[in-house]
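# One predicted model, sequence on top.
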Amino acid sequence: MALRIHISERQRRFGAELRRLREGAGLAVKDAGALVGMGGPQLSHIEAGRTGLDPDRLTVLLDAYGHTDETYAAALHRMGLSNGKGWWSAFKGFVNASALDLAEAESTATALSSYETLLIPGLLQVPRYSEVILSGDEKKVAFRRSRQQVIDQGGAVPFHAVIHEAALHTRFGGPNAMRDQLDHLVEVSELPHVTIQVLPFRCTDYVSTGTPFMIVHGPHRDLDTVLTEHPGGTSYLSEQAEIDVYQSKFERLKSFALPALDASRPLRSRVEHDSWGLIQHLRYTL
């Protein structure tokens, strides 16, 4: 079988999980390969994501590695069997590979946790806002709109967003577009599986992160992934220690942010500052 030239994040992660399990079991790559009738170099290619592994051999390796968690094993089998195709495949060549990887990861997520500093999260953007962010690229705007199906009522993947107040003060697309964007945040927050909080300027605690990130929660905790955005592009983090750091950061962000958007609460009951009140204030200043 020819080795892959382009390795998707899912393929890379599948191989990385096999390597992590093998090393945890204390087996050398040549010894593990021998268990499934292949040489060490061939198993190394699999662990690097350059080629796949059939389900029967995966089962043998999981047994040899002493991994008995059925939920994890089933998720790893699905990851290895996936052909990587989905609605995002139609956008290949129009958006970068990292974006395609993100869409594929979101499609199998059990929950999503997002922190944004200067922009509204892509899953919550209205078209006019996205058009400015994406320089009017119709394909990229359509791709972003398609991504949003993951939190539509039908998909119902739990989504929790913490948005820095700075993102609400920008007026990408002009006052009318930003007004539509703020209205959309209120509307989508009414979905039972969507939670939106605003981290206000007046927050006096330091959360030690100025980097936007999203935690893509997998079908098993060991398969969670963190995406970080930086000038050089998007990075995918999968080491458990790294994920724990960002999970802790997100919990702190939630605790420092204003209470979640809840348009159903009567005005008279809003004795404290909350995300809904701040958004309404900003809306009427546009």
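Structure received. Numbers count the residues shown, from 1 in each chain.
# contacts, neighbours, all on C-alpha from now
Will do.
# tell me the centre residue of the protein?
residue 216 (3.7 Å; Cα atoms, centre = their mean).
# That one falls within a strand, correct?
Yes. Under DSSP: H, G, I helix; E, B strand; the rest coil, residue 216 falls within a strand.
# OK, contacts around it?
Applying Cα atoms under 8 Å, 6 or more residues apart in numbering, we find residue 216 in contact with 105-106, 109-113, 224-227.
# any idea how far residue 108 is from it?
9 Å (Cα to Cα, to the nearest Å).
# Residue 180 too?
The gap separating residue 180 from residue 108 is 30 Å, by Cα to Cα.
# can you check residue 115 too?
20 Å.
# Of these two, which one has the most company?
residue 115 (28 against 17; other Cα atoms under 10 Å).
# residue ranges for the helices of this protein, please.
Ranges of helices in the chain, per DSSP state H, are 9-24, 29-35, 40-47, 55-64, 70-81, 97-107, 127-133, 138-147, 165-169, 175-188, 240-256, 275-283.
# The first one versus helix 97-107: what angle between them?
Between helix 9-24 and helix 97-107, the angle comes out at 70 degrees (axes from the mean of the first three to the mean of the last three Cα atoms, to 10 degrees).
# With the fourth one instead?
Going by the same axes, to 10 degrees, helix 55-64 is angled at 70 degrees with respect to helix 97-107.
# before we move on, the earlier item: can you lay out the helices of the chain as JSON lines showing distance to residue 90 and mean neighbour count?
Listed next are the helices of the chain as JSON lines, based on distance: least, Cα to Cα, whole Å; neighbours: other Cα atoms under 10 Å:
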{"stretch": "helix 9-24", "distance to residue 90": "18", "mean neighbour count": "19"}
{"stretch": "helix 29-35", "distance to residue 90": "37", "mean neighbour count": "16"}
{"stretch": "helix 40-47", "distance to residue 90": "27", "mean neighbour count": "18"}
{"stretch": "helix 55-64", "distance to residue 90": "28", "mean neighbour count": "15"}
{"stretch": "helix 70-81", "distance to residue 90": "20", "mean neighbour count": "16"}
{"stretch": "helix 97-107", "distance to residue 90": "10", "mean neighbour count": "19"}
{"stretch": "helix 127-133", "distance to residue 90": "19", "mean neighbour count": "19"}
{"stretch": "helix 138-147", "distance to residue 90": "9", "mean neighbour count": "18"}
{"stretch": "helix 165-169", "distance to residue 90": "31", "mean neighbour count": "19"}
{"stretch": "helix 175-188", "distance to residue 90": "27", "mean neighbour count": "18"}
{"stretch": "helix 240-256", "distance to residue 90": "31", "mean neighbour count": "16"}
{"stretch": "helix 275-283", "distance to residue 90": "36", "mean neighbour count": "18"}
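# what about versus this one:
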Amino acid sequence: MTVAARTPTGRRMQLAVLLRRLREQARLTQGDAGRSVWPSSSAASVQNKIARLESGDAGIKLEDLRSLLAVYGVQDAAVTDLALQLQSGLSQRGRWTGFRAVHDDATRRYIDLEEDATLIRLVAAEVVPEILQSPSYLRAEHPATRADAPELQAKLARQRTVLLRPDPAQFYAVLSESCVRRTQGDDAVLREQVAHLISLSRRPHITIQLVPFRPRGPVRPIARTGLLERFALLRLTTPEVPGKLPEHLDYAFTKSGADLTFSDHVRHYETLWTEATAAALTPAETRAFLTTVLNELD
């Protein structure tokens, strides 16, 4: 049985998928399922409740969840226990306080899913993505901010939680060459950053590839804008249901300036990911290239 996600956002998404599969297995429509649990509500209202529940946009009360499981004919105690465990971990109360309060709602959703992801893929241009930034590069990005400021604490904590925990996700990053050519702060900062990327790339769960200024082949984002489009793809595992093959759930997020946006166009970004990796140097070539850049900075 799938282990419950660490965060409330991840658990809500897992519960959404689990309940959708159970409804489909019971061969019920969303309207039929909703009317069985909320018989006094309108047809449109109950269908909307189930739809929002199955998309992860809404939670469900414990008593309603028990009723829904009964409607679906769930008799497997392990499935029931998983559903109840996921429902009990949906509260966000008190999680975004202290230095974590600096994050806006969109970033909070991303950070939760990033923490729960088993596979993280991101593409970045011009600036090294926050999760890969060395401490001095991170401070250079916020020159007017004290070293102990909440913003910096939050970003460093995110790196520890995602990249450096004992059971990390598989992490892949494709960066434009401009990320390691653009001076952030001064040459000493860039030198530390490049060395940091080399060090991270030696970890077994981290793969870093660089797209040189002259890529290997036609890459649509480069051909269109001259830069790689910045985005992230996150993959979560989903709960197993007897009789159903395990699946995964993919999410896409785009980055424009400081704004992080959830996107429904996962297939589009899967295509861009394939194109970016095809244009990039191999991991070994990337490490050699970064070593050359580091030597040039000495």
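Received the coordinates, thanks. Here the structure is a predicted model, which means the values were calculated and not measured.
# circling back to that earlier point, can you redo the contacts of residue 216 of structure 1 as JSON lines with distance to residue 68 of structure 1?
Putting the contacts of residue 216 of structure 1 into JSON lines (distance: Cα to Cα, whole Å) gives the following:
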{"residue": "105", "distance to residue 68 of structure 1": "24"}
{"residue": "106", "distance to residue 68 of structure 1": "26"}
{"residue": "109", "distance to residue 68 of structure 1": "22"}
{"residue": "110", "distance to residue 68 of structure 1": "21"}
{"residue": "111", "distance to residue 68 of structure 1": "24"}
{"residue": "112", "distance to residue 68 of structure 1": "26"}
{"residue": "113", "distance to residue 68 of structure 1": "28"}
{"residue": "224", "distance to residue 68 of structure 1": "18"}
{"residue": "225", "distance to residue 68 of structure 1": "22"}
{"residue": "226", "distance to residue 68 of structure 1": "25"}
{"residue": "227", "distance to residue 68 of structure 1": "28"}
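# Report the two of those residues separated the most.
110 and 227 (15.4 Å; Cα to Cα).
# How about residue 45 of structure 1: what's its closest non-neighbour residue?
Spatially, and ignoring its direct neighbours in sequence, residue 45 of structure 1 is nearest to residue 51 (6.2 Å; Cα to Cα, 6 or more residues apart in numbering).
# The one you found and residue 116 of structure 1: what is the separation?
For residue 51 of structure 1, the distance to residue 116 of structure 1 - Cα to Cα - is 35 Å.
# So between the two, which is more surrounded?
Using other Cα under 10 Å, the more surrounded residue of residue 51 of structure 1 and residue 116 is residue 116, with 23 against 20.
# Now which residue in structure 2 aligns to that one?
With TM-score structural alignment defining the correspondence, residue 116 of structure 1 maps onto residue 124 in structure 2.
# rewinding a little: which one of the helices of structure 1 lies nearest to residue 206 of structure 1?
Counting by Cα to Cα, residue 206 of structure 1 lies closest to helix 240-256 out of these; the figure is 9.2 Å.
# Which neighbouring elements make contact with that closest one?
Packed against helix 240-256 of structure 1 by the contact rule (3 or more Cα pairs under 8 Å, 6 or more residues apart in numbering; DSSP states H and E) you find strand 194-199, strand 213-217, strand 225-230.
# May I see those arranged in a markdown table, with distance to residue 80 of structure 1 as well?
Formatted as a markdown table, those follow (distance: least, Cα to Cα, whole Å):
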| stretch | distance to residue 80 of structure 1 |
| --- | --- |
| strand 194-199 | 30 |
| strand 213-217 | 18 |
| strand 225-230 | 16 |
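# That'll do, ta.
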